[in-house]
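*Asks:* Predicted model follows, preceded by the sequence.
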Amino acid sequence: MQGGAFAQFVPLILIFAIMYFLIIRPQQKKLKDHQAMVEALRRGDQVVTQGGLIGKVQKVKDDGEIEVEISSGVTVRVVKATIAQVLNKTEPAKKG
């Protein structure tokens, strides 16, 4: 009887393994990539917010915000986590 009880749980274990590799793991990777993108934001990067605004980063603040210039002389404060995409990266300053 012990083998029969274990055999009943095998399909559940397989379903969980499939769910992990097809759903959970890709979502975790996507979240990790987004966090890395947000942490790499610098002044001069052109970004798209989740609301669809396109602008250039003017200032990166430590409290999870950035200032984005959406038009000449018009800057808005944006939460870093709402950045959906970085269109143009600025080149890092060369040392030496």
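*Replies:* Nice, thanks for sending it over.
*Asks:* alpha carbons only for contacts and neighbour counts from here, please
*Replies:* OK.
*Asks:* which SSE is the residue nearest to the spatial centre of the chain in?
*Replies:* By CA atoms, centre = their mean, the chain has its centre lying nearest to His34, at 1.6 Å. Element membership for His34 (DSSP states H and E) is helix 25-39.
*Asks:* what do you get for Val10?
*Replies:* Using DSSP H and E, Val10 sits in helix 2-19.
*Asks:* what is the orientation angle of that helix with helix 25-39?
*Replies:* Helix 2-19 and helix 25-39 are oriented at 30 degrees to each other (axes from the mean of the first three to the mean of the last three CA atoms, to 10 degrees).
*Asks:* Other residues contacting helix 2-19?
*Replies:* Helix 2-19 is contacted from outside by no residue at all, using CA atoms under 8 Å, 6 or more residues apart in numbering.
*Asks:* ok now it, how far from the chain's centre?
*Replies:* Offset of helix 2-19 from its chain centre (CA atoms, centre = their mean, to the nearest Å): 34 Å.
*Asks:* here's the one I want to compare it with:
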Amino acid sequence: MNQLFLPLLLMLVVAIPLIMGTRKQKRAAQEQQKLLGSLTEGDRVMTTSGLYGTVADASGDTTIDIEIAPGLVTTWLRQAVREKVAPQVDDLEAEETEDEAVTTAEPVVDKAEDEASGPQVAPPLEHKPSK
């Protein structure tokens, strides 16, 4: 009995993490398939390459059209969509936020003073020859 206990324990120690990892991967794959199937026009998404855009057409089985800039629509594989992201803030809300930021920002420096000082340039490095 003692001779079988050690190999059996070793197999359990190796097998349990493998099984748990496999289950986690299956769950993640199911969630990704669910996401890809639920994409509709107007959803804000991020691709696997980090590009943000808005779904323009999701009628294709394997491809999806994403608008990455106003009037610029590109075609992607559905699998390239990594996640849905929160929609962009409306322009009006963004302007209100900017107005608030301006009132709390530091005082504006006079342009004449700023231009008179000119750009600040670091002195060149001195390279001493090695002996």
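*Replies:* Cool, got the structure. If you're wondering where the values come from, they're calculated on a predicted model, not measured in any experiment.
*Asks:* Can you calculate the TM-score here?
*Replies:* TM-score of the superposed chains, computed with TM-score structural alignment, normalised by the length of the first structure, equals 0.77; 86 aligned residues with a CA RMSD of 1.8 Å.
*Asks:* corresponding residues in the second structure for the helix holding His34 of the first structure?
*Replies:* Mapped onto the second structure using TM-score structural alignment, helix 25-39 of the first structure covers residues 23-37.
*Asks:* I'd like to know how far the residue nearest to the centre of the first structure sits from Pro26 of the first structure.
*Replies:* Per CA to CA, to the nearest Å, His34 of the first structure is found 12 Å from Pro26 of the first structure.
*Asks:* Tell me the counterpart of Ala69 of the second structure in the first structure.
*Replies:* By TM-score structural alignment, Ala69 of the second structure lines up with Ser71.
*Asks:* which residues does its match contact?
*Replies:* Ser71 of the first structure sits next to Gly55 when contact means CA under 8 Å, 6+ apart.
*Asks:* any idea how far it lies from Val79 of the first structure?
*Replies:* In terms of CA to CA, Ser71 of the first structure sits 18 Å off from Val79 of the first structure.
*Asks:* for the second structure, what spans make up the strands?
*Replies:* Along the second structure, the segments classed as strands by DSSP state E run 44-47, 52-57, 63-69, 72-77, 81-84.
*Asks:* Would you mind getting the angle between the second one and strand 63-69?
*Replies:* Strand 52-57 of the second structure runs at 130 degrees relative to strand 63-69, counting by the same axes, to 10 degrees.
*Asks:* Give me the distance from strand 52-57 of the second structure to the chain's centre.
*Replies:* With CA atoms, centre = their mean as the basis, strand 52-57 of the second structure stands 15 Å off its chain's centre.
*Asks:* go on, the fourth one?
*Replies:* For strand 72-77 of the second structure, the gap between its own C-alpha mean and the chain's C-alpha mean amounts to 18 Å (CA atoms, centre = their mean).
*Asks:* Likewise for the longest one?
*Replies:* What separates the centre of strand 63-69 of the second structure from the centre of its chain is 16 Å, taken as CA atoms, centre = their mean.
*Asks:* For it, buried residues please.
*Replies:* Ile64, Asp65, Ile66, Glu67, Ile68 (16 or more other CA atoms under 10 Å).
*Asks:* For it, give me the average deviation versus the first structure.
*Replies:* When the first structure is overlaid, strand 63-69 of the second structure sits 0.5 Å from its aligned residues on average, using mean CA distance after the TM-score superposition for the first structure.
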